[in-house]
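Enquirer: let's see this in three dimensions:
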Amino acid sequence: MGKSPFIESIRAELRTRRYSLQTEKSYLYWIKAFIYFNDKRHPQSMGNIEIERFLNHLAVNRQVSAATQNQALCAFIRVYRYVINQ
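Expert: A predicted model of the protein is given here:
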C-alpha cells in the first residue's frame, strides 16, 4: 500500500518549517485520527464543525487533557492554513 499524497504533503510542510520529528509524529497521528473519526473523508471537505466534534470526542469519550486537545488543534490549524490553504 502506497503512502497518501496528502499525508506526505503535511510531512513535507512540517519538515520545511523545521518541526521536530516528535512534533511531526504527533501532528500526523492527530490528523490521521481525525480522518478516521470522520469516516476517512478528506480534510478539505470538512471544516470547523467536524474539528469541533472531534475535539469534543477527545474530551468526553477519550478524556484527554486540555493540552492534548490543544496539540490536536494546532495540528489542524497547521494543515488547514498551510497545506489546504483555508
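Enquirer: C-alpha only now, for contacts and for neighbours.
Expert: Fine.
Enquirer: tell me the contacts of residue 14?
Expert: residue 24 (CA atoms under 8 Å, 6 or more residues apart in numbering).
Enquirer: give the buried residues for the strand or helix carrying it.
Expert: Residue 14 is part of helix 5-16 when elements are defined by DSSP states H and E. Buried residues in helix 5-16, counted by 16 or more other CA atoms under 10 Å: 10-11, 13-14.
Enquirer: tell me the SS of residue 35?
Expert: Here residue 35 takes the helix state, with states given by DSSP: H, G, I helix; E, B strand; the rest coil.
Enquirer: quick one: the residue lying closest to residue 24 once chain neighbours are set aside from residue 52, how far?
Expert: Leaving aside its sequence neighbours, residue 24 sits nearest to residue 14 (CA to CA, 6 or more residues apart in numbering; 6.4 Å). Remark: distance between residue 14 and residue 52 (CA to CA, to the nearest Å) = 23 Å.
Enquirer: I'd like the structure of this one too, to check against the first:
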Amino acid sequence: MKDVSQSIPAVEINTRPPKLLDQLRRCIRDKQYNLRTEEAYVYWTRWHIRFHGLRHPGEMGAAEVQAFLSYFTNERKVAASTHN
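Expert: I've put the predicted structure just below:
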C-alpha cells in the first residue's frame, strides 16, 4: 500500500490569528448585519483604537470606553443619545 502522506504536498500554514478588524468583520457578517452597519462598526472601532494611541482593545477596559465617549460629549458636542 502506498504511503499517502508522501504524495500530499506540504502547504505553508499561516499560524498568525486574523487581525482584530478582520475578526470584527467576520463576526458582523456571521450575524448577517447590513454592510453599512459593518462599515460603521469598523469605522468607530478604528477611531477608538487611534484615540487611545493605537492600543489593542483587549488591553483596555471600561475607563477607556468612558473616556472615548466623554470626548465626544464634551469636546465634539455630540449628543449622548448618538452614542447608543
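Enquirer: quick check: TM-score for this pair?
Expert: For this chain pair, the superposition-based TM-score is 0.75 by TM-score structural alignment, normalised by the length of structure 2; 67 aligned residues with a CA RMSD of 1.2 Å.
Enquirer: what lines up with the residue nearest to residue 24 of structure 1 in structure 2?
Expert: Under the alignment (TM-score structural alignment), residue 14 of structure 1 pairs with residue 28 in structure 2.
Enquirer: give me the aligned partner of residue 60 of structure 2 over in structure 1.
Expert: Per TM-score structural alignment, residue 60 of structure 2 is aligned with residue 46.
Enquirer: tell me, how many residues neighbour that match?
Expert: Residues lying near residue 46 of structure 1 (other CA atoms under 10 Å) number 12.
Enquirer: now do residue 51 of structure 1
Expert: Using other CA under 10 Å: residue 51 of structure 1 sits among 17 other residues.
Enquirer: can you give me the helices for structure 1?
Expert: Taking DSSP state H as the test, the helices found in structure 1 are 5-16, 21-37, 48-60, 66-78.
Enquirer: buried ones in the last one, by neighbour count?
Expert: Spelled out, it's helix 66-78 of structure 1. Under 16+ other CA under 10 Å, the buried positions of helix 66-78 of structure 1 are 68-69, 72-73, 75-76, 78.
Enquirer: remind me what that helix packs against, helices and strands.
Expert: Applying 3 or more CA pairs under 8 Å, 6 or more residues apart in numbering; DSSP states H and E, one finds that helix 66-78 of structure 1 contacts helix 21-37, helix 48-60.
Enquirer: make TSV from those and add distance to residue 6 of structure 1 to it.
Expert: Below are the helices and strands packed on helix 66-78 of structure 1 laid out as TSV (distance: least, CA to CA, whole Å):
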stretch	distance to residue 6 of structure 1
helix 21-37	10
helix 48-60	18
